[in-house]
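Chemist: Compute the structure for the input listed below.
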Amino acid sequence: MNNSIIKTLDTIKRFIDDITDSTELLNKYRQSVTDFTRNRKITLYILVAWLMSQVKKSLHIEIDSFWNNFVKSGNCPTTAAFCKSRAKLKPDFFHDMNIELVKAFYNNCQTARNWHGYRLFSIDGSNLSLPDTDNLRRYYGNFTNNKGEQGPAANISISYDLQNQIISDSVMTPFSGKGNGELTNGLRMMHSNPAGISDRLYLLDRLYGCFATVKIAATDDFKFVCRCKTNLSETVKEFIKKAKTQGYIQLVANYKSKKTLNNLQIDVSIGDRITVRAVKIKTEDGTTVLLLTNLTEEEASAETLAQLYQIRWGVEVAYGIIKNEEQINIFSGIRDCCIRQDFFCAMLLLNIESLITKLDDGAIEAINQCKSKENRPPVQIDRNFTWHVLKDTLPLWLLDNRRDDRILECMATRFLYDLIESNKGKRYPRTKRQRALRGKFYTFTNYKQAI
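Modeler: All right, here's what the predicted structure looks like:
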């Protein structure tokens, strides 16, 4: 497994090499045909390594630290030079690099986790607040939070492998309210499947419980388990009132479904019907939840579906890492190009961190076996500390011409430092605390910055 993980991570360097060696590929990711042609201090490799170093502080400080710690050649370029260089690189560079990394993972790691042969994915979206500039307001639109404050925001969505902690695809689009942007983004990712992953099984929340999801699943031949709003339609309401716990219902295409699917080149007319299995389950608090699925009763009983749907929470955990450990809301620039570079970099870095963590799976398992014999609680890697290690070491690996994989192994070893008690299966009450009323900085009682 370790060799396959390292081989997968080497895809990143091969991707950059292929682009620097091919004018055709380079043209796809640079803004002008003259970009990255002259012999400059800031090469494509150096620029990519810097952008992947999680730039959160003052640009002057970050550039000086990066250059003196990793490049160590000549005088450090100015902040303006780095800003001009990054403007030459299209944000899609990092998105496509991540897609190649994902493809390599599923091709190389034959022992990657699955559920009865299916890859368990969840698609979920969120709103991302952006720097308040006129240009970003015009392009992304305004978002109003629960305090009535307005500002530019984007809809972001990820497709997340729940068992292997891998982001298979990500999207960032202008803000659209009432969940419309999130639903459209999610359906598009399911339909496009850029990494070409087969045997997909999506676990989805109630936003996706609609005709469009069922139709795309039938068109693209993937499986899904989806929560459904109990007031979605009259048919659903009638089924909820019935005594039986499962059966088959029909969903009808409306104008919204037709428009959404037609935009994805799927032919649908208003009034078209599709049949789907419906299962009622009870939550711990006694609430009735309706699940829709195209898995048969032989493939998954009602009890199995209830257990399976709980796994969906992993995508919420991933968003917690993206927003807290990676600090996605802190951008290294205020232009759209910078915003999108930072976003796709963050998605790529989460996959890199997850893959390096997998190098420690054997060690963690051995440690927990010993602790089990001693009746001590299991431990896990401190995911806050791993981001510090990445910032401290990843650029060194990217800029290493010797292709020394020991750097990756060194990072994995550092991840094992000061393990923390596992929180798997634990639940903690959510405590809301008042933030400081004034000042830019204040101390959190349960959180410290990783980078």
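
Chemist: use CA for all of it now, contacts and neighbours both
Modeler: Noted.

Chemist: where do the strands sit along this protein?
Modeler: For the chain, the strands defined by DSSP state E cover 119-129, 142-144, 150-161, 166-174, 200-204, 223-228, 246-252, 273-282, 288-293, 379-380, 420-421.

Chemist: Deepest-packed of those strands, please.
Modeler: strand 200-204 (a mean of 25; mean count of other CA atoms under 10 Å).

Chemist: could the strands of the chain be laid out in TSV, adding distance to Asn193?
Modeler: Converted to TSV, the strands of the chain look like this (distance: least, CA to CA, whole Å):
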stretch	distance to Asn193
strand 119-129	12
strand 142-144	29
strand 150-161	9
strand 166-174	8
strand 200-204	10
strand 223-228	14
strand 246-252	24
strand 273-282	22
strand 288-293	20
strand 379-380	32
strand 420-421	36
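
Chemist: Before we compare anything, build this one as well:
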Amino acid sequence: MFKAKHRLTENSFNRTRKLPFSVLLTYFLNLTKGSYQQELDNFFAVIQSNPAPTQVVTKSALTQARKHLSHTAFINLNHQVVNDYYTDHPALKTWKGFRLCAIDGSKLRLPNEPDIIETFGVHTGRESQKDCSLALASVYYDVLNHIPASILFMPQNETVQQPIWNPLCPTIYPCLIEATMHSGYIVCIRQKNSPFVCEPNQ
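Modeler: Down below sits the predicted model:
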């Protein structure tokens, strides 16, 4: 069910390969620091209990397999982890019964791919830089429990015209949100899943 929901076509990951859906997803959940090939060799050495890293999958095969995996798989997994934490954690830190959260964003330079350019557009770089696509990555962060509860990517020039909690906030716990207009956000406060304040922060 999870695989069917988060693959890009009905035929993706149907054949038996060295990078099936579960293995590919597990690989990308690791914090990779080295080159693709080195990380792949080390990864398969661990999961196959090999004494020394050997080449099992090439970085080209990884690139091809990645094209069949939807980014929504990682969004779904993150929501599950966050929701389980808020549901089961016995010692949640709150501020007067509210979850205290902050939202901020950073600009990210994106790869030069046709689908990315279509969605995010092209922005003129500096004199020493090529034109590129830029995204605004907005992070919704629980500042008392140190949890990055949600992340939203949007075109860099797209100002948030609706309360940012609508696409970002998990809904299972009352929350107080603080945001700043310099990043294109709207300040809003929610109690019992209903907004009662929503105004720009001048």
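
Chemist: among the strands of structure 1, which is nearest Val55 of structure 1?
Modeler: strand 119-129 (17.6 Å; CA to CA).

Chemist: Now do the closest one: everything it contacts.
Modeler: 113-114, 143, 151-163, 175, 182, 186, 198-205, 312, 315-316, 329 (CA atoms under 8 Å, 6 or more residues apart in numbering).

Chemist: Same check on stretch 170-179 of structure 2?
Modeler: The contact list for stretch 170-179 of structure 2 (CA under 8 Å, 6+ apart) reads 79, 83, 86, 97-104, 149-150, 185-193, 201.

Chemist: cool, stretch 68-78 of structure 2 as well?
Modeler: 2, 6-9, 12-13, 21, 149-150.

Chemist: and those, which are buried?
Modeler: 6-8, 12-13, 21, 149-150 (16 or more other CA atoms under 10 Å).

Chemist: distance of His182 of structure 2 from Ser106 of structure 2?
Modeler: 12 Å (CA to CA, to the nearest Å).

Chemist: Hmm, I typed the wrong one, I wanted Gln191 of structure 2.
Modeler: For Gln191 of structure 2, the distance to Ser106 of structure 2 - CA to CA - is 28 Å.

Chemist: again, but for Ser183 of structure 2
Modeler: Taking CA to CA, one finds Ser183 of structure 2 at 9 Å from Ser106 of structure 2.

Chemist: What does Trp95 of structure 2 correspond to in structure 1?
Modeler: Counting by TM-score structural alignment, Trp95 of structure 2 corresponds to Trp115 in structure 1.

Chemist: cool, and Ser106 of structure 2?
Modeler: By TM-score structural alignment, Ser106 of structure 2 lines up with Ser126.

Chemist: before we move on, what about His6 of structure 2?
Modeler: So, by TM-score structural alignment, His6 of structure 2 is matched to Tyr29.

Chemist: Now do the same contact list for that match.
Modeler: Tyr29 of structure 1 touches 89-93, counting by CA under 8 Å, 6+ apart.

Chemist: try 10 Å this time
Modeler: Contact analysis of Tyr29 of structure 1 by CA atoms under 10 Å, 6 or more residues apart in numbering lists 19, 35, 88-94, 96.

Chemist: measure the residue nearest the centre of structure 2 to Thr119 of structure 2 for me?
Modeler: Centrality entry for structure 2: nearest residue to the mean C-alpha point is Ile151, 5.2 Å, by CA atoms, centre = their mean. Relative to Thr119 of structure 2, Ile151 of structure 2 is positioned 17 Å away (CA to CA).

Chemist: Also Tyr141 of structure 2?
Modeler: 26 Å.

Chemist: Next: Thr26 of structure 2.
Modeler: 27 Å.

Chemist: try Leu136 of structure 2
Modeler: 12 Å.

Chemist: Find the residues that touch each one of those two.
Modeler: 154-155.

Chemist: if we can go back for a sec, touching both of Ser183 and Ser106 of structure 2, which residues are there?
Modeler: 136, 138.

Chemist: which one in structure 1 is aligned with Leu136 of structure 2?
Modeler: By TM-score structural alignment, Leu136 of structure 2 lines up with Asn155.

Chemist: Tell me the counterpart of the residue nearest to the centre of structure 2 in structure 1.
Modeler: Using TM-score structural alignment, Ile151 of structure 2 lines up with Ser170 in structure 1.

Chemist: For burial, what's the neighbour tally of the aligned residue in structure 1 for Asp84 of structure 2?
Modeler: Per TM-score structural alignment, the equivalent position to Asp84 of structure 2 in structure 1 is Ala104. Ala104 of structure 1: 20 surrounding residues under other CA atoms under 10 Å.

Chemist: Same question for Leu62 of structure 2.
Modeler: Neighbours of Leu62 of structure 2 (other CA under 10 Å): 17.

Chemist: Who are the contact partners of it?
Modeler: Going by CA under 10 Å, 6+ apart, the list of residues near Leu62 of structure 2 reads 18-19, 24, 27, 36-37, 40.

Chemist: Can you tell me what it aligns to in structure 1?
Modeler: Counting by TM-score structural alignment, Leu62 of structure 2 lines up with Phe82 in structure 1.

Chemist: Distance check, its match against Lys371 of structure 1.
Modeler: Distance from Phe82 of structure 1 to Lys371 of structure 1, by CA to CA: 49 Å.

Chemist: whereabouts in structure 2 does the helix of greatest length in structure 1 align?
Modeler: The single longest helix within structure 1, with elements called by DSSP state H, is helix 336-358. Helix 336-358 of structure 1 corresponds to no residue of structure 2 when matched by TM-score structural alignment.
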